[in-house]
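S.K.: quick one: sequence plus predicted model below, questions after.
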Amino acid sequence: MAYFLQMITLFQLVCTIIVIWKLQLWWQTEDHLLLTPKVWDGIDAYGYVGFMFLFCFKMTPCLSLPFTVMNTIALCFTSIWPNPPQLDVHKSNIPNICFRVVTRGLYKKLVIRTLEKNIETCLKTGLEKFNFEVVTDCPLDLCTSVFVQEIVVPKTYATKHNSKFKARALHYCLEKGISNLCEDDWIVHMDEETLLTQGSVIGLANFAAKGMGDIGQGVITYANTEIINWWTTLADSVRVAIDIGLMKFCFQKLHRPMYGLKGSYIIIKCSVEKKIGFDYGPKGSIAEDLYLALEAWANGCKFNFVEGEMWEKSPFTIIDYIRQRKRWFVGRMFTILSPTIPLKYKLLLIPADLSWLLLLFNVVTMFVPLKTPQVLIVINSWTGGLIVFLFMFGSVQSFSLKRYGFRRKILICVCNVMIIPLVACLDGIASLWGFFWNIDTGFYIVQKEHISYENANEAEV
C-alpha cells in the first residue's frame, strides 16, 4: 500500500510540474491577448537598466535549483508514506530519555497542561525511564512530581561568549551540578506547547535504544489540535511536506543536516550535547538550532531520522507569523556569516537564503511580461510545480481524513494552493524586514496561549 501511494504521489508531482510548464509557455506566447511584441522585447519596453534588473529578478528561481533538485530526489528515494512506528526493542533496553522544555515562564497554565498530557502519553506508551526538565527564566512553582524537574536560570548567569535567549538557558543546563543526567542518557528538546504522540515516543525509544545516530529529528505537524488561525496553519503545511521529504532524506540517507535543524523534536545524546554546548554568542543565539546542527556536523556527529510525529500550533496571527519568519531569517543569516563554521557546511544554505531574501521581488516580477530563455522556463516550472505539490502534499499529511472528511480535505488542498502567493509575500516581507530593519532586536516569541484554551481548562477543573 505504501509503495502504491508513493507512485501516486510521484505521478501527481510530475503532473503538477507539467501543468506549471504549460502555463509558463502559454504566458510567454507572443500572440497572448494582453501582450505586444514590444513588451516582449524587454529593452524597448523597459530600457537597458530596467531590462537588466528585471531579467536578474527573473533569474532568482535558479537560486532555488539545489533545493528543488534535493527535494525531488528525496520524494523519489524516501518513504513518504511510512507505516506507524513499532517498538523494536525490549523496554528494559531503552535508556533514560529526558524531555527538556525551555520557556520564559510566561505561560504557566500552558506548560502545566502540556506536561500532564505528555507524561500521560509516555506512560500509556509504556516508557519506563524518562523525566521532564522545565528550564525557565521565571519560576513557575510546578507541582512536585517524580517525572518533573524545574530548572530556573539565574538572571545573573552569563556564558563565556555571552550567549542569549534559549541558547543561554540550554547551556546553563550543561553546567556542572545543574542537571542529574548521565553521559549515556538522551535529551529530547521541545517547545513549551509541543505535544508528544505515542508514535513519536516509540520513534524516540527506538532511536535511543539502537543508537541510530548522535542527533535525530522527526516530523512536526500543525493541524492535529485546535486550529486558531487557518491562514498560518495552511501556510505551515509546506513545512510538514519538507520534513517528510527533504529533511528525512538528508537525515536518514545522507546522515547530514544539509538544510539545518528545527528547534523542537530534537533528540541528542547527553555526552554529545555537553561536547558541543550552546555557547554561540549573541548572534549565534537567534537560530541556535541551526548553529547546533552545523557545529555537530563539523565535529563529525552522525544524524538520523526519528519516526513518528509531534504536534504543535501555528502562529495565532499574521503579524506573529511574519515576526517568527523574520527571526528565523536573521538567525540563519548570522549563522551563515559566522566565521567559526567552515564554508563547506553552509553551501546549500547560502542559495536557499538568498532565494528567500529575493522572494518578494520574484513574486512581483512573475507577472511582468518578459521573454526568458527556455532553460529558465524549465527551471521555473520545476521549482513552481514542486512548491505547489509540497503545499498540497503537506495538506494531505497534516489534515486528518477521519477528522475533516474527504470533501473538506479536498477543499483544504485547493485553498492551500490558492494562498501560495500570499504565503510567498509574507515570507518575503519577513526576510526583507529582517535584512534591512531591526536586525538585532532579539528572540521574538509568538503568542502561545489562546483564550479558548483557558476557558477549556477552567471547564475541566
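M.R.: Received, thanks.
S.K.: for the rest of this, base every contact and every neighbour count on C-alpha atoms.
M.R.: Will do.
S.K.: measure Asp236 to Glu460 for me?
M.R.: 30 Å (Cα to Cα, to the nearest Å).
S.K.: A further structure is provided below for comparison with the first:
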Amino acid sequence: MARRRRRALRPPRTALLALLTVLVLAVSLSLYPRAWTLQEFGLGAYLSVVWTLPTLLSVMAVIGAIQARRSLTRPRDVDVDSHADNLLIVQVPTIGRTDVMPALRRVVASMERTIPANFSRWRVDVVAEESSEARDELEALSSEHVRVLYVPAAYETPNGTQAKARANCWLDELRQQEGESREDVWVLHMDDDTGIGPDTVEHVARFINANPADHRRSKLLAQGVLTYPRQFSSNGLVWLADAVRPGSDLSVFRLWTGGGRPLLGAHGELLLVRADIESAVGWDYGRSLSITEDANFALLFATRYPGRSAWIAARCYGSSPESFADLVKQRKRWARGLLHVAGNPAVPLHNRLLLKYALASWVLGPLQHVFVVLGASALLGLRYTAPVQPWILGPWALNLGVGLWMYVEGLRANAHASGGPAPLRYRFGLLLIPFFTLVEGYAGLRGFVAFVRDRLGWGRSELFEVIAKTHEVPASQGGSRAT
C-alpha cells in the first residue's frame, strides 16, 4: 500500500495558479500605456476581444483545479472495497500496423500485470482490422485473459461509421450477442499506446463498487487523468509540449466530467462506461463524427444521462507523439473532428455551446498568438499591445496565468508518472511555451480548414490519421515503474 500511495496522483497546486496570475497582472499594470496612437488603439480594441475570449474557460479551469485538489486531498472512496466482483472488459482498438506494436505490447503487458489485484473477472479485448499487417504480432498477444479479435472487412454499420468508432460498434454488437451488455459488466476504453498501473485499477474498482446498479443515482461513466511518462516518449520537446493535456484533466475537464455532464474534454482512453449504457448510447455516428467518436459519445451521454458521470483519481500512462509533425497531425484531427461534433444536430444545441466556444478559442489561435501580434506590431511601428481599458488586464492575467499553470502542473504530473521530479532542463524548457501554443494554434487552424473542406464536399482525405508509436521502453529505463 505504501507504493500505491506514493504513486497516487498529486493534488494540483492552486496556490501556484493564483501566484502566476498575480505576477502577470502586476507586470502588465506596470507597463500599461498612458497615451495611444490611433493605430495602437485599433490593435488594442482587437486584442481586447480576442485575448479576453478564453476568460470563461480560465474561470472553469480554476474551479476545476480547486475541485481536483479537494478530491485528491479528501477522497470520498477510502472506505470502499478496492476489489470488484463485476466483470471488467478492457477494450483496446488498434490499427494493427507494425509501427504501433511496440506500444501495444507494453499496454497489454501492463493490464495483465495489474488487473488481477483488483478484479477476479476480467478480460482484455484487442480489436484490429481483418486486413491488419501485423497479424502474427497481434496473435502473439493472446493469452488466458487476452482476446485478439478482428473486425470483418465486410462489416458495415447502418450509418457508414468508420475507423475506431466502427470497431466500437462491432465490439458492442459482439458483447450483446455474448450476453455481456449488462448492468454488472463495465467496459474500460483504452488506446493502443496507453497503459495502466496499480493505482489505475484500484480507483476503477472502487468507483464500480461505489456505484451499484440498484442505486437510482449511481454514476454510469467515469474518466481520470492522462499522463505521459518520459520513458514512453522518444522526443523530449514534444513530451514537454504535451504537458498541457494532464494539466487540462486536472482543471477544466475535472469540472465538467466530475460535475456529471462530460460536455468538454472526454477522451477515448481511461473512459469507463457500464456496458448496458454503452449499448444504449451506441457508436454508429457516420463518417465525419467518427473522427472524434469519444467526444460525440460523451455529448450524447450527457444529453441522455445528465448528472451521471464522475471524475476519478485514476491515472493512465500514454505516449506523446514522436515528432512535432505527428503532434500537429494529431491535434489537426482532433480539431477537425470536434468541429463536426459541435455541429451534430443529434445533440441539443445547449449541450454543444460549450464545445463551440472552446473551439473558437482554439482555431483562432494563430490570429491572436503573441508572436504574430508582436511581429505585426513591429512591422507597423506600434509601441503597445494593450487593451483599451486597464481593467481588461485582469482577465488577460487570468488567461495567461492559467495557460502557464497548465503546462507547469502538467509537467509535474508527467514527471511524477515517470518516477521522479522533472529534470532541470525540462523546467527551463517551459520557456518554450509560446512556441508550443503556436503549434497548437496552427494545428487547430489546419483542422478548421479540413472541416470546411468536409462541409464543402472536398474532404475525402484520410479520416483517422494514426501516428506511429515505435518507441521501445527498455527495462533499464524503468519503464515498468509506471505500469
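M.R.: Okay, I see it. Since the model is a prediction, treat every value here as computed from it, not as a measurement.
S.K.: what does the superposition give as a TM-score?
M.R.: The pair, once superposed, lands on a TM-score of 0.86 when counted by TM-score structural alignment, normalised by the length of the first structure; 433 aligned residues with a Cα RMSD of 2.8 Å.
S.K.: of Asp236 and Glu460 of the first structure, which one has the most company?
M.R.: Shown here are Asp236 of the first structure and Glu460; by other Cα atoms under 10 Å, Asp236 has more neighbours (24 against 7).
S.K.: confirm the more buried one sits in a strand?
M.R.: No: counting by DSSP: H, G, I helix; E, B strand; the rest coil, Asp236 of the first structure is not found in a strand; it is helix.
S.K.: nearest spatial neighbour of the aligned partner of it in the second structure, chain-adjacent residues omitted?
M.R.: For Asp236 of the first structure, the aligned position in the second structure is Asp242, judged by TM-score structural alignment. Once flanking residues are discounted, Asp242 of the second structure sits nearest to Ser320: 6.5 Å by Cα to Cα, 6 or more residues apart in numbering.
S.K.: these two touch, right, that neighbour and Gln231?
M.R.: No: counting by Cα atoms under 8 Å, Ser320 of the second structure stays clear of Gln231, with 10.2 Å between them.
S.K.: buried ones in the helix or strand harbouring Val452 of the second structure, by neighbour count?
M.R.: Here Val452 of the second structure is covered by helix 433-455, with elements defined by DSSP states H and E. Neighbour counts over helix 433-455 of the second structure (16 or more other Cα atoms under 10 Å) mark 433, 436-452, 454 as buried.
S.K.: quick one: contacts for Ser314 of the first structure?
M.R.: With contact set as Cα atoms under 8 Å, 6 or more residues apart in numbering, Ser314 of the first structure has these partners: Tyr222, Ile228, Asn229, Thr232, Thr233, Asp236, Tyr321.
S.K.: which one of those is nearest Lys166 of the first structure?
M.R.: Of all the contacts of Ser314 of the first structure, Lys166 of the first structure sits closest to Tyr321, with 19.2 Å by Cα to Cα.
S.K.: distance of Asn292 of the first structure from Cys56 of the first structure?
M.R.: Actually, residue 292 of the first structure is Leu rather than Asn. 34 Å.
S.K.: between those two, which is the more surrounded one?
M.R.: Ranked by neighbour count (other Cα under 10 Å), Leu292 of the first structure and Cys56 place Leu292 first, with 23 against 11.
S.K.: find the nearest non-adjacent residue to the more buried one, please.
M.R.: Closest residue to Leu292 of the first structure apart from its sequence neighbours, by Cα to Cα, 6+ apart: Phe278 at 7.1 Å.
S.K.: ditto for Arg446 of the second structure
M.R.: Setting aside the residues directly before and after it, Arg446 of the second structure is nearest to Lys332 in space (Cα to Cα, 6+ apart), at 5.9 Å.
S.K.: one step back: which one in the second structure is aligned with the residue nearest to Leu292 of the first structure?
M.R.: Using TM-score structural alignment, the equivalent of Phe278 of the first structure in the second structure is Trp283.
S.K.: which residues touch that match?
M.R.: Shown in contact with Trp283 of the second structure (Cα under 8 Å, 6+ apart): Ala165, Arg166, Asn168, Cys169, Glu293, Phe297.
S.K.: can you give me the strands for the first structure?
M.R.: 97-103, 130-136, 148-152, 186-190, 215-221, 266-269, 303-311 (DSSP state E).
S.K.: what's the mean distance for the last one versus the second structure?
M.R.: With mean Cα distance after the TM-score superposition for the first structure, strand 303-311 of the first structure departs from the second structure by a mean of 1.2 Å once superposed.
S.K.: which part of the second structure lines up with that strand?
M.R.: The aligned range for strand 303-311 of the first structure in the second structure is 309-317, by TM-score structural alignment.
S.K.: would you turn the strands of the first structure into CSV with mean neighbour count and distance to Trp81 of the first structure?
M.R.: Shown next, in CSV, are those (neighbours: other Cα atoms under 10 Å; distance: least, Cα to Cα, whole Å):
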stretch, mean neighbour count, distance to Trp81 of the first structure
strand 97-103, 24, 27
strand 130-136, 22, 29
strand 148-152, 19, 35
strand 186-190, 24, 24
strand 215-221, 26, 13
strand 266-269, 24, 21
strand 303-311, 24, 11
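S.K.: please identify which of the ones you listed is closest to Gly42 of the first structure.
M.R.: strand 215-221 (44.4 Å).
S.K.: equivalent range in the second structure for that closest one?
M.R.: Against the second structure, strand 215-221 of the first structure falls on residues 221-227 (TM-score structural alignment).
S.K.: all helices of the stretch 101-250 of the second structure, in order?
M.R.: With helices called from DSSP state H, counting those that start in this stretch, the stretch 101-250 of the second structure shows them at 101-114, 135-139, 163-177, 198-210, 236-241, 244-249.
S.K.: deepest in the core, which of these is it.
M.R.: For the helices of the stretch 101-250 of the second structure, the largest average neighbour count (mean count of other Cα atoms under 10 Å) is found in helix 244-249, namely a mean of 25.
S.K.: contacts for that helix?
M.R.: Residues external to helix 244-249 of the second structure that are found in contact with it (Cα under 8 Å, 6+ apart): 61, 224-227, 265, 405-411, 413-414.
S.K.: same check on stretch 79-90 of the second structure?
M.R.: 117-125, 184-190, 202-203, 205-206, 208-210.
S.K.: burial of Thr257 of the second structure, as a residue count?
M.R.: Using other Cα under 10 Å, Thr257 of the second structure has 28 neighbouring residues.
S.K.: what does Gly263 of the first structure correspond to in the second structure?
M.R.: Under TM-score structural alignment, Gly263 of the first structure pairs with Gly268 in the second structure.
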